[in-house]
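In: Dropping the sequence and predicted coords here.
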Amino acid sequence: MSQTSETVLEIDLSALEHNYNYLRSKLSPETKMLGVVKAFAYGNDSVEIAKRLSKIGIDYFAVAYTREGISLREGGIQKPILVLHPQSTNFEEVIENDLIPNIYSKFTLEAFVKTAEKLQLKNYPIHLKINTGLNRLGFDPEDAAWLNHKLAETKAIKVEGIFSHLAASEDEAEREFTLYQIENYQKTLDKILPKLDDQPIRHLCNTSGIINYPEAHYDMVRTGIGLYGFGNSAAEDKKLKPVGTLKTIISQIHHIKEGESVGYNRVFKAPLATKTATLPLGHADGINRIYGKQKTGVLVNGQIAPIIGNVCMDMLMIDISGIDCQEGDEVILFGKDKSAEEFAHNAGTISYELITSISQRVKRKIIN
């Protein structure tokens, strides 16, 4: 990767391809893979990520909201796109853009059927979500009889997929609960599948499910965080490659005397003479205030420099005492040489939150 002269998020598509191939190696040849590209592909670039995944063989995509699916279609993506959390007000847009809605409640099923029948559709594909214990979205298993009745009443839609979502597949201490979810999912399938004309795509596993529960891969698996280089464990992280590297530069260096303060509210007061650097990014760029007050650090010429004081909207300050550097030098916040998981963990959060928070004003640079 090249040296930068500005704040930039470098997106390494060769790392994406590596992660895809690693996760694909965990699957049987007949098992499909769905790539989750919601939230700008976890803070990267959803269209560029989807284009590369399409090229190397991904079968399916998923986004959270209708607008995200439309953006992929406008970017030329032709693979099936599942909208995980559609709102009924957007159902006509879903249909106009050949998107596949996740139907997760009695309300959404009735509303989508009404829209599909109004448009005189036949066998429009939908996926049904079953709530097996995450208690976020989904039909309860007890709704199976109601579902069977409603589905039999219309020809406007067709159940192309039935899925659920594991709550703690990365946590060995919650293995019993995960096995309960798998069993609950299968029992619900057993109530619905005999009533359908065609076998739908069954999918349950997320990234950690792919790795830890091969017996539950079913017809398709879904992977989000794994594609971007994180396996929810230190051992798996070593087998994956971070796709995004957030870089910036040193704007200015200050020599702070003992007792002088740095930044808003004078949160940092130098216990002794200190050399600091100001960087041109802040909480408006996604590096939130939780990362300040020396909770975590950045990489300057191979050495860790803690973030000091309060993170500002457009700037943050670091302690570079003892580090040989100068104005204009490159600084790495996270990437291949400094894990986003470590950066986030030190501040009490997770890599998901950090990488999806990088704002759209940060320049994206596609490499490889």
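Out: Received the coordinates, thanks.

In: Only C-alpha atoms from now on, for both contacts and neighbour counts.
Out: OK.

In: Excluding chain neighbours, what is closest to the residue most central in space within the chain?
Out: Nearest to the geometric centre of the chain sits residue 42, at 3.8 Å (CA atoms, centre = their mean). Nearest non-adjacent residue to residue 42, counting by CA to CA, 6 or more residues apart in numbering: residue 356, 4.8 Å away.

In: Identify the spatial nearest neighbour of residue 205, chain neighbours not counted.
Out: residue 221 (5.2 Å).

In: Secondary structure element holding the one you found?
Out: For residue 221, the element it lies in under DSSP states H and E is strand 220-223.

In: Next: residue 47.
Out: Going by DSSP H and E, residue 47 is in helix 46-56.

In: Not counting the helix or strand just after that helix itself, show me its contacts.
Out: For helix 46-56, the following helix or strand on the C-terminal side (DSSP H and E) is strand 60-63. Identification of contacts with strand 60-63 by CA atoms under 8 Å, 6 or more residues apart in numbering yields 32-39, 50, 69, 79-84.

In: So which of the residues you listed belong to helices?
Out: When DSSP state H defines the helices, the subset of the contacts of strand 60-63 inside them is 38, 39, 50, 69.

In: From residue 238, how far off is the residue nearest to residue 205?
Out: 21 Å (CA to CA, to the nearest Å).

In: Need the ones in helices among the contacts of strand 60-63 in JSON lines (columns: distance to residue 139).
Out: JSON lines is the format used below for these (distance: CA to CA, whole Å):
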{"residue": "38", "distance to residue 139": "22"}
{"residue": "39", "distance to residue 139": "25"}
{"residue": "50", "distance to residue 139": "29"}
{"residue": "69", "distance to residue 139": "23"}
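
In: Tell me the one of these nearest residue 345?
Out: residue 39 (20.7 Å; CA to CA).

In: The closest one: neighbour count?
Out: 17 (other CA atoms under 10 Å).

In: for residue 226, what are its contacts?
Out: 19, 23, 207, 240.

In: Name the nearest residue to the third one, ignoring sequence neighbours.
Out: Spatial nearest neighbour of residue 207, chain neighbours left out: residue 223 (4.7 Å); criterion: CA to CA, 6+ apart.

In: here comes the other one, which I'd like you to weigh against the first:
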Amino acid sequence: MSKVSETTLEIDLRALEHNFRYLKSKLGAETKLLAVVKAFAYGSDMVSVSKKLEGLGVDYFAVAYVKEGVLLRDAGIRTPILVLHPQAVNFDTLIERFLEPSLYSPRILKEFLKVAEAKNQKKYPVHIKFNTGLNRLGFWENDVDWILKHLNGTNAIKIKSIFSHLAASEDENEKDFSLKQIKSFKKSSSELAEKIGYQPIRHMLNTSGILNYTEAQFEMVRSGIGLYGYANDAQIDSELKPVASLKSIISQIHKIEPNESVGYNRAYKSDGYRVIATLPLGHADGIGRHYGGGNTMVLLNGKLVPIIGNVCMDMIMIDVTGADCKEGDEVIIFGGNHSAEDFANSAQTISYEILTAISQRVTRKIKE
């Protein structure tokens, strides 16, 4: 295996395919799979990941914002793309690029309907989101008649799907709440479908929902973090393969004496003779200051060593005392057996955050 010569995020498309097929194996034969590729495909590479998934036959993509959908269309992606959090100012572009909006509030529905009618659209596909307890975006149960009132008399738009989002699908202690959400969604989606006279696609389950609430698969499910190798469950994580590995190199090694300090604010002070290595990445690359202080480990030639002191904008320092290493050696920040989940847990955060935080200035290397 070749070693990196600079800070690099390796993206393993073989691992992506493995995860895709694993998740598909958990679905009913007719259940569609929507791949969530927002935030640069969870910090990896949106275009490469989407092209791979399109080739594997994914049914839908989801992005957060219109500009992300435009990026995919410009790259030649033709699979339907749901925009989860569109803003009215971008509706013209959304229609021009044939992206499909989530209509999540009275204001957004009315604004989109106005633009669609002005552009003489016929049955433009839209997605109606219901809020069943996450309390971020979505219509309420009692908004069904309001929605119908604004759909009657126009053929500019057509409901392609009805969806919602579980708040705690990975938490067994919140199972009653999740079941309550599913019940609410069934009620709202059934009422809306009955009144419009046809059954749109329904989808509610995220990755943890796919694994924990198979009875609520409906016509489609959504997966984000699971495609990238994580499932919020240690047992399932062992069945998945992390797609992204962040690697760097040792730029310089210092030998310091007792009571010497390292980095800004002298946040680290040695308790004896120590060997310190500097790596070329920092909080501008997504490694926040909360990863400093000695609690977070990186992997150096098979040995876990701590990040010490304060993380700098472009550098971190690690304690390599006792490690067999030299300048230019590769260091694995996360990847493989030292997962992003392990790395994130040490700073009391989650894999989603570290994965999506990796700066676009970090070199991406696609592995087929």
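Out: Right, received. Where do you want to start? This is a predicted model, so every value here is computed, not measured.

In: before we move on, back to that, how about the helix holding residue 47 of structure 1: buried residues?
Out: 46, 47, 48, 49, 50, 51, 53, 54 (16 or more other CA atoms under 10 Å).

In: what about the residue mapped onto the residue nearest to residue 205 of structure 1 from structure 2, how many neighbours?
Out: Residue 221 of structure 1 maps onto residue 221 in structure 2, with residues paired by TM-score structural alignment. Residue 221 of structure 2: 26 surrounding residues under other CA under 10 Å.

In: where do the strands sit along the stretch 151-300 of structure 1?
Out: 157-163, 201-203, 220-223, 244-249, 252-256, 261-262, 268-269, 274-279, 297-300 (DSSP state E, counting those that start in this stretch).

In: can you redo those strands as a markdown table with distance to residue 346 of structure 1?
Out: Formatted as a markdown table, the strands of the stretch 151-300 of structure 1 follow (distance: least, CA to CA, whole Å):
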| stretch | distance to residue 346 of structure 1 |
| --- | --- |
| strand 157-163 | 34 |
| strand 201-203 | 34 |
| strand 220-223 | 25 |
| strand 244-249 | 17 |
| strand 252-256 | 25 |
| strand 261-262 | 21 |
| strand 268-269 | 18 |
| strand 274-279 | 20 |
| strand 297-300 | 9 |
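
In: Identify the residue nearest the alignment partner in structure 2 of residue 132 of structure 1 in space, chain neighbours excluded?
Out: For residue 132 of structure 1, the aligned residue in structure 2 is residue 132 (criterion: TM-score structural alignment). Once flanking residues are discounted, residue 132 of structure 2 sits nearest to residue 181: 5.1 Å by CA to CA, 6+ apart.

In: tell me the contacts of the nearest residue to residue 94 of structure 2 once chain neighbours are set aside?
Out: Distances taken as CA to CA, 6+ apart place residue 66 nearest to residue 94 of structure 2, at 6.2 Å, with adjacent residues excluded. Residues counted as contacts of residue 66 of structure 2 (CA under 8 Å, 6+ apart) are 83, 86, 87, 90, 93, 94, 99.

In: which SSE is the fifth one in?
Out: Yep, that's residue 93 of structure 2 we're talking about. helix 91-96.

In: Only the buried residues of that helix, if you could.
Out: Neighbour count says helix 91-96 of structure 2 has 91, 94, 95 buried, by 16+ other CA under 10 Å.

In: Can you tell me how far the aligned partner of the first one in structure 1 is from residue 118 of structure 1?
Out: Aligned against structure 1 by TM-score structural alignment, residue 91 of structure 2 finds its counterpart in residue 91. In this structure, residue 91 of structure 1 lies at 12 Å from residue 118 of structure 1, with CA to CA as the measure.

In: same check, this time on residue 7 of structure 1
Out: As judged by CA to CA, residue 7 of structure 1 and residue 118 of structure 1 stand 49 Å apart.

In: Looking at these two, which is more packed in?
Out: Neighbour count, other CA under 10 Å: between residue 7 of structure 1 and residue 118, residue 7 has more, with 22 against 10.

In: Contacts only, for that one.
Out: Counted by CA under 8 Å, 6+ apart, residue 7 of structure 1 has contacts 246, 247, 248, 249, 280, 281, 362, 363.

In: thinking again about what came up before, quick one: contacts for the match of residue 221 of structure 1?
Out: Contacts of residue 221 of structure 2 (CA under 8 Å, 6+ apart): 31, 32, 33, 34, 203, 204, 205, 206, 210.

In: what's the closest of those residues to residue 311 of structure 2?
Out: Of those, the one sitting nearest to residue 311 of structure 2 (CA to CA) turns out to be residue 206, at 33.5 Å.

In: for residue 336 of structure 2, what are its contacts?
Out: 241, 242, 245.

In: what about residue 263 of structure 2, how many neighbours?
Out: Neighbour count of residue 263 of structure 2, defined by other CA under 10 Å: 16.

In: Spatially nearest residue to the aligned partner of it in structure 1, not counting backbone neighbours?
Out: Mapped onto structure 1 by TM-score structural alignment, residue 263 of structure 2 lines up with residue 263. Using CA to CA, 6+ apart and skipping the chain neighbours, the partner closest in space to residue 263 of structure 1 is residue 309 (5.9 Å).
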